[in-house]
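My questions are about this predicted structure, shown below with the sequence.
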Amino acid sequence: MAQADTQGVTVDPNLGASAEISALNHQFEGASAQDILTAAITHLFRGEIALVSSFGADSSVLLHMVSEIDKTTPVLFVDTRKLFPDTLRYRDQLVERLGLTNVRSEQPAKQDLDTQDPGGMLWMSDTDACCHVRKVLPLERALGGFSAWISGRKRHQSATRSNLNLFEREDARIKVNPLANWTSEDVLIYAKKHDLPPHPLVAQGYPSIGCLPCTSKVEPGEDPRSGRWRGQDKTECGIHLSNNQDAAPAKTS
């Protein structure tokens, strides 16, 4: 990553990866999500960063913030070909509403589906393998050429995300989590303030929305992501799992 010193944002390119991440987390501790995004998009990773969006339940917040900073920012959307039709319609609605001009939809490769999921029923026998071929591999291709990407994950969403940092290193890229500190109430307040349309499935009991076969309704009081792969020992699709992450312990405030 090139050194950036505009508006006080300075990261030494000679720092080791772990030290760089620690420096970024320290520097932006207490910063607003908008300030983190602005620095990441316009200074830290200018021309080398993309927002990865599922166009799910909370997606409108980051998409709106990015549109306010730079509508040409690449937005990567993985169409697994197993999504709710409502999600595809919601994507198109938000893109038009926010004026985003660089939304890229990536689908699973035909060769991968032909060899690993020819009948389209892999989700019934091996959800990890299904997620890998339909989401992880397409995203890896879409992220080619980017040195950083923006995620909408939040600490409150699940136990596996409770120690989430603002900045992480994942393999050769930096992952930026500007909403790490946000609560579900913060999301609702922001969406209401900016009159952002909700995903139509939220009102039907889906606070976390993935692929249709593996997403179920959530009862009051349940973990917001409990409807994902219900009944399985699985909490992530795989795009947020890496054996090469470096991050300082997250603040809990």
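It's in. Numbers count the residues shown, from 1 in each chain.

For the rest of this, base every contact and every neighbour count on C-alpha atoms.
Noted.

residue boundaries of the helices in the stretch 151-253 of the chain?
184-193 (DSSP state H, counting those that start in this stretch).

Just the buried positions in stretch 29-42, please.
Ala33, Gln34, Ile36, Leu37, Thr38, Ala39, Ala40, Ile41, Thr42 (16 or more other Cα atoms under 10 Å).

now the second one, what's its secondary structure?
Classification of Gln34 into helix, strand or coil gives helix, according to DSSP: H, G, I helix; E, B strand; the rest coil.

centroid residue for this protein?
Closest to where the C-alpha atoms of the chain average out (Cα atoms, centre = their mean) is Ser151, at 3.0 Å.

Would you mind measuring from Val176 to Ala33?
Going from Val176 to Ala33 by Cα to Cα, to the nearest Å gives 10 Å.

Pasting the second one now:
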Amino acid sequence: MPLNEFAERRNLLHRDSDAQTVLRHALDDIQLGKVAMVSSFGAESVVLLHMISQINPATPVIFLDTEMLFPETLQYQKDVAKKLGLTDVRVVTPSRAAVLAEDVDGLLHQADTDACCDLRKTRPLAAALKDFDGWITGRKRYQNGQRAALPLFEKDGDKIKVNPLANWGPADLKAYIEKHNLPRHPLVAQGYPSIGCMPCTSRVNAGEDPRAGRWRNSEKEECGIHFENGKMVRRGQAA
């Protein structure tokens, strides 16, 4: 079955399903195949990670360590994985040879953020997902740009991407975290509602979009992990 048709059928099937049902089906779907979750262990990641732990804590979880993350994120990843009992967290780093060839001084992000994300995120993720048929993300429609039309299931190259929290809003996330007494990323309380690499993440002021601190003062709004036909999403390209 063509992947576009597969995604359309799953979206129809789950048009009224809650996030846990979508997630459980994705993990058990024989037609979908082998699935991994990709998590940044960022500001809201603990919600989906907790759901995974309740369904199958042995689910492969891919964590991209770009080698430019906040120390708080690296520690949070270890603490959350331990607390939730996740048994197959795979820490993926960029190719040492590629970093030495393309960013030996660690300053590539100052000259070309797209190239830096490609080196440290997009290519390492592609390699990590090579043996999987689908992957689970924590993206949501309320987040800006193309995410406003985000489906639960979508074709992503030769794989299916699953977005169980697509229709969740900030209030849903807050309520779930409080209900299950889940640990928050320590930087959230310091004014970072969206957390990426240190050089490209800044505090967000009151009234700003939660992702305003990502690549501030630039048109860039996605790292390149989520893109179509090789093109990164840029602010203003799509409603």
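Cool, the structure landed. Because the structure is a prediction, the values reported are computed rather than measured.

what's the TM-score here?
Superposed pair, TM-score by TM-score structural alignment, normalised by the length of the second structure: 0.94. Supporting alignment: 231 aligned residues with a Cα RMSD of 1.4 Å.

Give me the secondary structure label for the alignment partner in the second structure of Ile21 of the first structure.
Correspondence of Ile21 of the first structure to the second structure, assessed by TM-score structural alignment: Ala7. What three-state DSSP gives for Ala7 of the second structure is helix.

can you count the residues close to Ala7 of the second structure?
Taking other Cα atoms under 10 Å as the criterion, the count of residues near Ala7 of the second structure is 21.

How about Val35 of the second structure?
Val35 of the second structure is flanked by 24 other residues according to other Cα under 10 Å.

Does it touch Asp133 like I think?
Yes: assessed by Cα atoms under 8 Å, Val35 of the second structure is found in contact with Asp133 at 5.9 Å.

Please enumerate the shared neighbours of the two.
Shared contacts of Val35 of the second structure and Asp133 (Cα atoms under 8 Å, 6 or more residues apart in numbering): none.

so the longest helix anywhere in the second structure aligns onto which residues of the first structure?
The longest helix of the second structure (DSSP state H) is helix 71-84. Counting by TM-score structural alignment, helix 71-84 of the second structure pairs with residues 85-98 of the first structure.

Give me the distance from the matching stretch to the chain's centre.
17 Å (Cα atoms, centre = their mean, to the nearest Å).

how big is the offset of it relative to the second structure?
For stretch 85-98 of the first structure, the mean deviation from the second structure after alignment is 0.4 Å (mean Cα distance after the TM-score superposition for the first structure).

Contacts made by that stretch with the rest, please.
For stretch 85-98 of the first structure, contacts defined as Cα under 8 Å, 6+ apart pick out Phe55, Gly56, Ser60, Leu63, His64, Ser67, Thr101, Val103, Pro197, His199, Pro200, Leu201.

re earlier: if I read this right, the match of Ile21 of the first structure contacts Glu154, doesn't it?
Yes: in this structure, Ala7 of the second structure is within contact of Glu154 by Cα under 8 Å, at 5.3 Å.

Reformat the buried residues of stretch 29-42 of the first structure into CSV and put distance to Asp112 of the first structure next to each item.
As requested, the buried residues of stretch 29-42 of the first structure are exported to CSV (distance: Cα to Cα, whole Å):
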residue, distance to Asp112 of the first structure
Ala33, 37
Gln34, 38
Ile36, 37
Leu37, 34
Thr38, 37
Ala39, 37
Ala40, 33
Ile41, 33
Thr42, 36
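
Which PyMOL command selects the buried ones in the contacts of stretch 85-98 of the first structure?
Filtering the contacts of stretch 85-98 of the first structure down to the buried ones (16+ other Cα under 10 Å) takes a single PyMOL command:
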select buried, resi 55+56+60+63+64+67+103+199+201
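
Now render the contacts of stretch 85-98 of the first structure as CSV, adding distance to Ile239 of the first structure.
Formatted as CSV, those follow (distance: Cα to Cα, whole Å):
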residue, distance to Ile239 of the first structure
Phe55, 15
Gly56, 15
Ser60, 20
Leu63, 19
His64, 23
Ser67, 24
Thr101, 24
Val103, 19
Pro197, 26
His199, 22
Pro200, 25
Leu201, 23
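
Need the max-distance pair from the contacts of stretch 85-98 of the first structure.
Greatest spatial distance in these: Thr101 and Leu201, 25.3 Å, computed using Cα to Cα.

so what sits against both of Ala7 and Glu154 of the second structure?
Ile160.

Next, count neighbours for Gly191 of the second structure.
By the criterion of other Cα under 10 Å, Gly191 of the second structure has 16 neighbours.

With the flanking residues excluded, which residue is spatially nearest to it?
Arg203 (5.1 Å; Cα to Cα, 6 or more residues apart in numbering).

Against Arg228 of the first structure, how distant is the counterpart of the one you found in the first structure?
Counting by TM-score structural alignment, Arg203 of the second structure corresponds to Lys217 in the first structure. Taking Cα to Cα as the measure, Lys217 of the first structure falls 9 Å from Arg228 of the first structure.
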